[in-house]
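Trainee: Got a predicted structure plus its sequence, pasted below:
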Amino acid sequence: MSIRDVDIGHFPLIEVAGTAYQRGRLHGGAAPERVARSARLYRRQLTRQGLGGDRLTRLALGMRSVIERFDSAYLDEMQGIADGAGVPLADVILINCRTEMMFGQSELKMVCRELEDGCTGLVVLPEHAASGGLMHALNWDWLQECADTGIVLRMRRDGADQPDLLLFTEAGALGRHGLNSAGLSMSVNFLSSDRDYRQLADVPLALVRRKMLEAPDMDSAMKVLWRTRRFCSSNLMLTQAGIDRGGQPLGDAVNLECAPDEIFWQAPQHGLLVHANHWLCPVARSKLRELGLADNPDSLYRQRRVETVLQQALYRGSGKVDWACIKNVLAGAFLHAGGVLRKPGADGQHATVATTLMDVAAGVMWIARKPCQSQVFAEYRL
């Protein structure tokens, strides 16, 4: 299949299957303009900070052995994307490993931080969901250009222990957030601490997230995370949904605040999980120095606003949270200082790129592209 690279009102769906290389080739071949645009975006960002040309290419290709040690199939998939899109392998590695590939470049630590993104994420467990099933949703706040590089991948995989995947990602990347046919879902939020960029990482975190989403259950996914070291902090919201023998919906969730060398977990409170872009776990706050709020103080009121609206929904009417409530809170503003829905700022670059809603047990995602402009959601199904 092919995709015309125009300003369409939704993110294109690309279906891939076969070997890792074949899946990558289908991905790249379906969206070559978007893959090239993704690579140009990050090359341009790094060139502005003095890292470009041959040096950037060498750093990217130097990551091949790291990727291959973690999972050689991921390198095959990246090569397939590159071949399908007609771009160098170094460009695809850059898209997937844009932070970790610069380890050891001490003068570029601030560049790494500037290339991280924000989010506001939430989970509602089935007993508090009007739909009856686990609800997982998030705003992805990042460079507005990514509205034209985003895609949805529907990935068919072989084997009973290899769930199919429905992933939102930037073209050229192996995955960002999404769900699988085993009832697992995951989203990511930016975090920052004084432990970042100080130790070797086993593997880029973006690939760890993809590996977690391939897991058959939440237990297996968390084991992947605990067995790897990370280059910088990040927050992961992980859920598991299903149906019991009596046909009743089941679901659980955990929030994982990840420092490079330690993971701090949080369980749902009153059936809810909410996370913006600052550390919440009391243990983490006693051990780490928060660095992200200096650049993103709005995280404080985004966190509080979403919590308040969801809690209010539980104490009125049906006592349940519905999708209309979630859409409303993720589209919310806060006086003149921005809000949960991040509008383009003074730099004209950063905003909420996409709002994603996931009915995990049903294997459905609804995504609004450029939600500051339109709250029209396109539906994607496993």
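Mentor: Arrived safely, thanks for sending. Numbers count the residues shown, from 1 in each chain.

Trainee: alpha carbons only for contacts and neighbour counts from here, please
Mentor: OK.

Trainee: what's near enough to touch residue 325?
Mentor: Contacts for residue 325 (Cα atoms under 8 Å, 6 or more residues apart in numbering) come out as 309, 310, 313.

Trainee: State the distance from the last one to residue 377.
Mentor: Distance check for residue 313 against residue 377: by Cα to Cα, to the nearest Å, it reads 22 Å.

Trainee: cool, residue 60 as well?
Mentor: In this view, residue 60 and residue 377 are 35 Å apart by Cα to Cα.

Trainee: Those two: which is more packed in?
Mentor: With neighbours defined as other Cα atoms under 10 Å, residue 60 and residue 377 compare such that residue 60 has more, 23 against 19.

Trainee: residue contacts, the residue nearest to the more buried one when sequence neighbours are not counted?
Mentor: Distance criterion Cα to Cα, 6 or more residues apart in numbering; nearest residue to residue 60, sequence neighbours excluded, is residue 90 at 5.3 Å. Each residue near residue 90 by Cα under 8 Å, 6+ apart is listed here: 57, 60, 61.

Trainee: in terms of contact, does the last one touch residue 93 like I think?
Mentor: Yes. Shown here, residue 61 and residue 93 form a contact pair, counting by Cα atoms under 8 Å, at 7.3 Å.

Trainee: which of these two has more neighbours?
Mentor: Remark: of residue 61 and residue 93, residue 93 carries more neighbours, 26 against 17, as counted by other Cα under 10 Å.

Trainee: That one belongs to a strand?
Mentor: No. Counting by DSSP: H, G, I helix; E, B strand; the rest coil, residue 93 is not part of a strand but helix.

Trainee: I figured it hits residue 80, correct?
Mentor: No. If you go by Cα under 8 Å, residue 93 and residue 80 don't touch, sitting 11.7 Å apart.

Trainee: Make a markdown table from the contacts of residue 90 and add secondary structure to it.
Mentor: As requested, these are exported to a markdown table (three-state DSSP):
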| residue | secondary structure |
| --- | --- |
| 57 | helix |
| 60 | helix |
| 61 | helix |
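
Trainee: for comparison:
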Amino acid sequence: MHDLKSIRDNPDGFDAGLSRRGLEPRAAQILDLDARRRAAQTAFQEMQARRNDASKQIGALKKSGGDASALMDEVAGLKERIPAVEEEDKALGVEIEAILASIPNLPAEDVPEGPDESANVELRVWGTPKSFDFPALDHDVLGAQLGLMDFDGAAKLSGARFVVLKGQLARLQRAIGQFMLDLQTDEHGYTEIDPPLMVKDGAAFGTGQLPKFGEDLFKTNTGHWLIPTAEVPLTNLLGDEIVDEKQLPIRMTALTPCFRSEAGAAGKDTRGMIRQHQFHKVEMVSIAHPDRSDEEHARMTQCAETVLQKLGLAYRVIVLCTGDMGFSARKTHDIEVWLPGQQRFREISSVSNCGDFQARRMKARFKSEGEKGTRFVHTLNGSGLAVGRALIAVMENYQRADGSIEVPSVLRPYMGGVEVIG
């Protein structure tokens, strides 16, 4: 959510930020509605004051035996007009709020400008992309040959974009998730949370999924939304809260199933496990002081990178351009892991600094010692990592010529000592 006062103070700056996002100017429209609303509020206050003053005069005139009929007619007229002005104020307020809620976050100054992913900028590469002396297979072929990955069975149960994992592959996915969760809690200081998987409208609004992206979510017949990421419940734990500055940063993590309709992904990644309706993910959320959120963003990116480093998987980090960022983000780092079967890097984590954009929507604030007022916190979120895509990366990077899969050493304790899946 955007701050109306900041738009009043710097409308050109607001429109410049929208322009960098490839959007049309909106400040003039917003400020026109704001001026009309403030005029209605002023009229409402003036009419209320006049009605109160006239009522006192009527009482005085009646007490003295004077003629109060003119004043009584005036008060009657004011009583008829005041509800209309009050309704205009409310209606304009709702319209302004709806417009502000539909506008994405403004990009940080150091975000590269561009229309789409072609303008993203590579920051660094870690490791050497794996190559083999035999033809590298995609994960879905490897899984099918092992008899441990069943897309047909999943389609029979649930339709497209689902998978049934069996035996050691199911255990490998579980091992990856547990390894990531232990790393983020034990080494990186995140507090593990086990959140609800269904949330109400207010929570989905707070993190920016509603009202604009409802079609990307699954809705239950009770009115709840299945979470597309644990970012939604974790971040909203601070909704309508005022925390002490000394509590910041607050770092939370969760390993949960996630559910996405993939409404805009028709025809994309229809094979394999890359893009599914249901998947597991370890999510990291930080609630930070505004002065230190950029520092927290860099730290969170490193926490995600460490997972891939310990797994021995080559990856690159890119900063998304203005046209490729998500709705709530002011700056995003994508981490892309190397997949030998596809001979390309694919996204496995997005780490975003949302500034105070989500905090304003959910009224998440902090108070500093000795200060009367409160300030909005900054919220950050990132995958640490997507478990299904990590499974894909392990399968493809650790495949052998005979179709078996070596288990990375850091995962073997979670696999009961199993070294090879064959």
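Mentor: Yes, it's here. Bear in mind the structure is a predicted one, so any value in this text is a computation, not a measurement.

Trainee: May I have the TM-score of the superposed chains?
Mentor: Overlay of the two chains. TM-score (TM-score structural alignment, normalised by the length of structure 1): 0.24; 165 aligned residues with a Cα RMSD of 7.2 Å.

Trainee: ok, back up a step: from the contacts of residue 325 of structure 1, which single one is nearest residue 209 of structure 1?
Mentor: For these, the closest approach to residue 209 of structure 1 (Cα to Cα) belongs to residue 310, at 27.1 Å.

Trainee: Now the closest one: which helix or strand?
Mentor: helix 298-314 (DSSP states H and E).

Trainee: which other helices and strands contact that helix?
Mentor: Applying 3 or more Cα pairs under 8 Å, 6 or more residues apart in numbering; DSSP states H and E, one finds that helix 298-314 of structure 1 makes contact with strand 272-275, helix 323-330.

Trainee: For the residue lying closest to residue 177 of structure 2 once chain neighbours are set aside, which residues are in contact?
Mentor: Using Cα to Cα, 6+ apart and skipping the chain neighbours, the partner closest in space to residue 177 of structure 2 is residue 387 (5.8 Å). Taking Cα under 8 Å, 6+ apart as the criterion, residue 387 of structure 2 is in contact with 173, 176, 177, 279, 280, 281, 282.

Trainee: among these, which are in strands?
Mentor: If you go by DSSP state E, the contacts of residue 387 of structure 2 have 279, 280, 281, 282 in strands.

Trainee: Turn the residues you listed into TSV, columns for neighbour count.
Mentor: Compiled in TSV, those are given as follows (neighbours: other Cα atoms under 10 Å):
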residue	neighbour count
279	22
280	20
281	27
282	27
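
Trainee: Count the neighbours of the closest residue in space to residue 22 of structure 1 that isn't next to it in sequence for me.
Mentor: Distances taken as Cα to Cα, 6+ apart put residue 80 closest to residue 22 of structure 1, at 6.4 Å, once the chain neighbours are dropped. Residues lying near residue 80 of structure 1 (other Cα under 10 Å) number 26.

Trainee: sorry, back to before: which helix or strand contains the residue nearest to residue 60 of structure 1?
Mentor: helix 89-96.

Trainee: Helix or strand next in line after that helix, which one?
Mentor: Defined by DSSP H and E, the subsequent element after helix 89-96 of structure 1 is helix 109-114.

Trainee: for that next one, which positions count as buried?
Mentor: 109, 111, 112, 113 (16 or more other Cα atoms under 10 Å).

Trainee: Could you dump those into JSON lines with distance to residue 255 of structure 1 added?
Mentor: JSON lines is the format used below for those (distance: Cα to Cα, whole Å):
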{"residue": "109", "distance to residue 255 of structure 1": "26"}
{"residue": "111", "distance to residue 255 of structure 1": "27"}
{"residue": "112", "distance to residue 255 of structure 1": "24"}
{"residue": "113", "distance to residue 255 of structure 1": "22"}
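
Trainee: Mind picking the one among these that's closest to residue 75 of structure 1?
Mentor: Comparing those against residue 75 of structure 1 with Cα to Cα places residue 112 closest, at 22.5 Å.

Trainee: Distance-wise, check that closest one relative to residue 153 of structure 1.
Mentor: 26 Å.

Trainee: Residue 326 of structure 1 now?
Mentor: In this structure, residue 326 of structure 1 and residue 153 of structure 1 are 24 Å apart, going by Cα to Cα.

Trainee: What sits closest to residue 315 of structure 2 if chain neighbours are left out?
Mentor: residue 337 (4.2 Å).

Trainee: wait, isn't that neighbour in contact with residue 311?
Mentor: No. At 11.0 Å, residue 337 of structure 2 does not count as touching residue 311 under the criterion of Cα under 8 Å.

Trainee: Pick out whichever of those two has more residues nearby.
Mentor: Ranked by neighbour count (other Cα under 10 Å), residue 337 of structure 2 and residue 311 place residue 337 first, with 26 against 18.

Trainee: circling back to that earlier point, of the contacts of residue 90 of structure 1, closest to residue 242 of structure 1?
Mentor: Among those, and counting by Cα to Cα, the member closest to residue 242 of structure 1 is residue 60, at 39.7 Å.

Trainee: Residue 329 of structure 1 versus the closest one, what's the distance?
Mentor: 39 Å.

Trainee: Is it possible to get TSV of the contacts of residue 90 of structure 1 that adds distance to residue 44 of structure 1?
Mentor: Formatted as TSV, those follow (distance: Cα to Cα, whole Å):
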residue	distance to residue 44 of structure 1
57	13
60	15
61	18
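
Trainee: nearest to residue 236 of structure 1, of those residues?
Mentor: Among the contacts of residue 90 of structure 1, and counting by Cα to Cα, the member closest to residue 236 of structure 1 is residue 60, at 25.2 Å.

Trainee: burial count for residue 62 of structure 2?
Mentor: For residue 62 of structure 2, the neighbour count with other Cα under 10 Å is 12.

Trainee: That one is in what secondary structure piece?
Mentor: Judged by DSSP H and E, residue 62 of structure 2 forms part of helix 27-64.

Trainee: Let me see the contact set for residue 185 of structure 1.
Mentor: Here residue 185 of structure 1 is in contact with 136, 177, 178, 179, 213, 238, 239, 240, 360 (Cα under 8 Å, 6+ apart).

Trainee: Quick check: the first one touching residue 358?
Mentor: Yes. Look at residue 136 of structure 1 against residue 358 with Cα under 8 Å: they come within range, at 5.1 Å.

Trainee: Between the two, which has more neighbouring residues?
Mentor: residue 136 (28 against 24).
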